[in-house]
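Engineer: quick one, fold the following:
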Amino acid sequence: MVVFGGWANAARSRYIAYEQTRPHAVKRTTPYAYWSNSSQYKAYRYKNLATDPGRPPQDPARFPGADKFGPGANNRHVTELGRMLSGRGAGAHYGSGPGPRWSEADRRATQAFQQAQGWTGADADGIPGTTTWDYLVNGKGKSVRPPSDGGRPGHEDDGRAAFPGAGHFRPGQVNGHVLRLGRQLVRRGFGRHYAIGPGTSWGEADRRNVAEFQRAQGWSGADADGYPGEHTWRLLFG
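Structural biologist: Take a look at the predicted model:
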């Protein structure tokens, strides 16, 4: 079961979900109705719910204003921006995932997205404006091209990098290691739980695919919980 926390985009194809999943409850942007097997999910709404008359509904497509971003900003719009940027390929700029306090990671991620559109100068200064926000909310333009994983231009992952640490593969984590793991799972034939392909944000689809790979090794219980450790990493990339 997940709790619906509001739409994440104007097209109503993604929403904020609150979900109890190992190792703790998480809040994350989720494709509607879910990552996989969407047709099997049915939405329920408590009959006595009412809209708060003192709080008008928020339009996610409406730009919240330039004053909500930049040095010193600390609000939910910064978090929302970071999540959208992560979904468009700029998640590698975040070391520990997007948050409400504006940081250099937010500026670099925004600038990377702007540059992916071919914008330069003041149009790619790393501070979102109405056009940047419109492109992100409505899925317009080009996504950020992920950096090469293998360290050699033009080559795919060769599997020789050391295990980056278990902390990179937990709910709420957004980083390039998650993308690298997902790509290798797909190459090894364990990507069936990805609805739209692997990305930089750790999700339930990643965990399920890892668990399938672990079970394929004959493991069970805690050894096949879907969270990669050094042994899983070595076998997957070996």
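Engineer: only C-alpha atoms from now on, for both contacts and neighbour counts.
Structural biologist: Noted.
Engineer: what strand or helix carries the closest residue to D123 other than its chain neighbours?
Structural biologist: Nearest residue to D123 in three dimensions, chain neighbours excluded: Q114, at 7.2 Å (Cα to Cα, 6 or more residues apart in numbering). Assessed by DSSP states H and E, Q114 sits inside helix 104-116.
Engineer: circling back: neighbours of the residue nearest to D123, how many?
Structural biologist: 25 (other Cα atoms under 10 Å).
Engineer: touching, it and T132? I think so.
Structural biologist: Yes: between Q114 and T132 there is a contact at 7.0 Å, judged by Cα atoms under 8 Å.
Engineer: relative to the whole chain's centre, how far out is stretch 178-185?
Structural biologist: Averaging C-alpha positions (Cα atoms, centre = their mean, to the nearest Å) puts stretch 178-185 13 Å from its chain's average.
Engineer: return the set of buried residues in that stretch.
Structural biologist: Using 16 or more other Cα atoms under 10 Å as the test for burial, stretch 178-185 gives V178, L179, R180, L181, G182, R183, Q184, L185.
Engineer: ok, the residues you listed vs S38, which is closest?
Structural biologist: The closest of the buried residues of stretch 178-185 to S38 turns out to be G182 (Cα to Cα; 20.7 Å).
Engineer: quick one: which helix or strand includes the closest one?
Structural biologist: Here G182 sits within helix 176-187, counting by DSSP H and E.
Engineer: and the angle from the following helix or strand past that helix to helix 176-187?
Structural biologist: Stepping forward along the backbone from helix 176-187, the first helix or strand reached (DSSP H and E) is helix 204-216. On the basis of axes from the mean of the first three to the mean of the last three Cα atoms, to 10 degrees, helix 204-216 is oriented at 50 degrees to helix 176-187.
Engineer: which strands and helices lie in contact with helix 204-216?
Structural biologist: Contact here means 3 or more Cα pairs under 8 Å, 6 or more residues apart in numbering; DSSP states H and E; on that basis helix 204-216 packs against helix 176-187.
Engineer: for comparison, sequence B:
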Amino acid sequence: MTAPVFEDIDPAGGCDCPGCAHERPVPRPLPGRGHPMARGVVVVAAASAALGAVPPAAALTPDHSPHRQALPGDGEPDTPQGTKAPLHGRPGKPAGAPADPLPATNRTTIINRAKTWVAAQVPYSMYAFWSDGYRQDCSGYVSMAWGLPNNEWTGSLGQFGVKITKEELQPGDILLYHNPDNPEKGSHVVIFGGWTDHTHTYYTVYEQTPPHARRQTTPYPYWNNTDKYVPYRYKGLTKAATAAAPAPGARAVAAYPGAAYFGPGARNKYVTLLGEMLTARGARSFYTESPGPVWGEADRRATRAFQLAQGWTGADADGIPDRRTWELLTTGRGKDVEATGPASHGVPGYPGRHYFRPGRSNDHVTRLGAQLVKKGFGRFYGLGPGPHWGEADRRAVEAFQRAQGWRGGAADGYPGPETWRRLFA
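Structural biologist: Predicted structure coming up:
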């Protein structure tokens, strides 16, 4: 008996389910901002000699050169990280234990600091130091986001935090894997940016990885070594919105500006900040583009979803951020938004075919690619699955469709409801 042929057909008018935010291309830093990688090697070597720091050659010793592999199949070589070191350009020796007291910070500040490297596309390097003094590798990135007084490595970051459970994870916490038996294999650390689905199987990750710092949707706990990553929470975390200053160039945590800054016709920096905080708390699906300064329906719906998540009703959940809403967002308190949007075309989780088209960029593409890899159709990816729809995605989908026995228009490489149902069954 031949397998029945299913053809994925969109209804007229397309799908009107809420979509995920698109990753808008970010310009590279202007000349003179930060350290180019080549120059960073020379400057860091000179600084190391002056400060008595470990020279680059010593950083490759087995005891102090843990590194990770990039995403499965991305072709990137193993990337070592540097040793513990003082901030570039600042005198002092690496601390042997956490400073007492630890620098205080809060969740919003941590995420804002992490975003500065993503926006600047800081290149990965175990030798170079960025203009803020932190080493441009995974552990240097977390040291920067947490505001630590030195550059740490995966073998020492754990002493600055306390172990928590998956259920306790909130934006600003980290997922740490340090391999003490063989630091050369797999060690890595990333920043947790918030869950992207209500099943808590995917989350927004901030990480420093080749070729540069990035933010994307990642399966929990990570792409590889999935039983090795341990959640940690920074010991110096506070609830005060103004507990610590952001990194140079980062947006400061702002006090509530007033309701007049939000609503139809509003255009200001507070609308952008609101959208960024909402997406970090699980409301990303309400935005079809990255949050911006012009108030729109996406801002209202995302705000209302956050307010409803707190159990508020009526006028308390009108979609306009009041002082209570703003306080919960800036301090990282309250409940996150659960992505419980309606199923599309009767298939749970299917967002609509228009999310998978040339030029589109969203979390659904990343999730699709990750599932294709899991199902054994990852050979088409030269790099790991990402948010930008490309020919590798189309060919992987086509191969999956053909494996179902479909031909012709039913195997065009674009996922429809039936493709999605079978892929995620």
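Engineer: which residues does the residue nearest to D123 of the first structure contact?
Structural biologist: Contact partners of Q114 of the first structure, counting by Cα atoms under 8 Å, 6 or more residues apart in numbering, are T120, D123, A124, G126, T132.
Engineer: repeat for G258 of the second structure
Structural biologist: G258 of the second structure neighbours (Cα under 8 Å, 6+ apart): D322, R323.
Engineer: counterpart of it over in the first structure?
Structural biologist: G258 of the second structure maps onto G65 of the first structure when the alignment is built from TM-score structural alignment.
Engineer: any idea which element T29 of the first structure lies in?
Structural biologist: Taking DSSP H and E as the definition, T29 of the first structure sits inside strand 24-31.
Engineer: repeat that for Y18 of the first structure.
Structural biologist: Assigned by DSSP H and E, Y18 of the first structure falls in strand 14-21.
Engineer: show me what that strand is packed up against.
Structural biologist: Partner elements for strand 14-21 of the first structure (3+ Cα pairs under 8 Å, 6+ apart): strand 2-7, strand 24-31.
Engineer: ok, which of those comes nearest Y227 of the first structure?
Structural biologist: strand 24-31 (13.5 Å).
Engineer: mind listing what's buried in the closest one?
Structural biologist: For strand 24-31 of the first structure, burial by neighbour count (16+ other Cα under 10 Å) applies to K27, R28, T29, T30, P31.
Engineer: can you redo these as JSON lines with distance to V210 of the first structure?
Structural biologist: Shown next, in JSON lines, are the buried residues of strand 24-31 of the first structure (distance: Cα to Cα, whole Å):
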{"residue": "K27", "distance to V210 of the first structure": "21"}
{"residue": "R28", "distance to V210 of the first structure": "20"}
{"residue": "T29", "distance to V210 of the first structure": "21"}
{"residue": "T30", "distance to V210 of the first structure": "19"}
{"residue": "P31", "distance to V210 of the first structure": "20"}
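Engineer: the helix holding Q114 of the first structure maps to which residues in the second structure?
Structural biologist: Using TM-score structural alignment, helix 104-116 of the first structure pairs with 297-309 in the second structure.
Engineer: buried ones in that stretch, by neighbour count?
Structural biologist: Under 16+ other Cα under 10 Å, the buried positions of stretch 297-309 of the second structure are A298, D299, R300, R301, A302, T303, R304, A305, F306, Q307, L308, A309.
Engineer: what about it, how far off from the first structure?
Structural biologist: Mean deviation of stretch 297-309 of the second structure from its aligned counterpart in the first structure after superposition (mean Cα distance after the TM-score superposition for the first structure): 1.2 Å.
Engineer: okay, how far is it across stretch 118-136 of the second structure, tip to tip?
Structural biologist: Using Cα to Cα, to the nearest Å, the end-to-end distance of stretch 118-136 of the second structure comes out at 12 Å.
Engineer: ditto for stretch 10-24 of the first structure
Structural biologist: This stretch, stretch 10-24 of the first structure, spans 29 Å end to end (Cα to Cα).
Engineer: show me the contact partners of it.
Structural biologist: Residues contacting stretch 10-24 of the first structure (Cα under 8 Å, 6+ apart): 1-9, 25-32, 59-61, 137-138, 170-171.
Engineer: re earlier: show me what the helix holding G182 of the first structure is packed up against.
Structural biologist: Helix 176-187 of the first structure packs on helix 204-216, helix 230-237, going by 3+ Cα pairs under 8 Å, 6+ apart.
Engineer: export those to CSV and tack on distance to Y18 of the first structure and mean neighbour count?
Structural biologist: Below are these laid out as CSV (distance: least, Cα to Cα, whole Å; neighbours: other Cα atoms under 10 Å):
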stretch, distance to Y18 of the first structure, mean neighbour count
helix 204-216, 13, 21
helix 230-237, 28, 16
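Engineer: tell me which of the ones you listed lies nearest to E156 of the first structure.
Structural biologist: E156 of the first structure lies closest to helix 230-237 among these, at 12.0 Å (Cα to Cα).
Engineer: can you redo the helices and strands packed on strand 14-21 of the first structure as CSV with distance to N37 of the first structure?
Structural biologist: Below are those laid out as CSV (distance: least, Cα to Cα, whole Å):
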stretch, distance to N37 of the first structure
strand 2-7, 14
strand 24-31, 11
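Engineer: just the helices in the second structure please.
Structural biologist: Taking DSSP state H as the test, the helices found in the second structure are 37-51, 107-120, 138-146, 269-278, 297-309, 323-331, 363-374, 391-403, 417-423.
Engineer: in the first structure, what stretch matches the last one?
Structural biologist: Counting by TM-score structural alignment, helix 417-423 of the second structure pairs with no residue of the first structure.
Engineer: kindly list the longest strand within the second structure.
Structural biologist: strand 188-195 (DSSP state E).
Engineer: what range in the first structure does that one sit on?
Structural biologist: Going by TM-score structural alignment, strand 188-195 of the second structure lines up with nothing in the first structure.
Engineer: tell me the angle of that strand relative to helix 107-120?
Structural biologist: 110 degrees.
Engineer: counting by contacts, list what strand 188-195 of the second structure packs against.
Structural biologist: Against strand 188-195 of the second structure (3+ Cα pairs under 8 Å, 6+ apart) you get helix 138-146, strand 174-177, strand 202-207.
Engineer: okay, angle between that strand and helix 138-146 too, please.
Structural biologist: Using the same axes, to 10 degrees: strand 188-195 of the second structure against helix 138-146 is 40 degrees.
Engineer: and strand 188-195 of the second structure with strand 202-207, angle?
Structural biologist: 140 degrees.
Engineer: tell me, how many residues neighbour the closest residue in space to W7 of the first structure that isn't next to it in sequence?
Structural biologist: Leaving aside its sequence neighbours, W7 of the first structure sits nearest to Y15 (Cα to Cα, 6+ apart; 4.2 Å). For Y15 of the first structure, the neighbour count with other Cα under 10 Å is 20.
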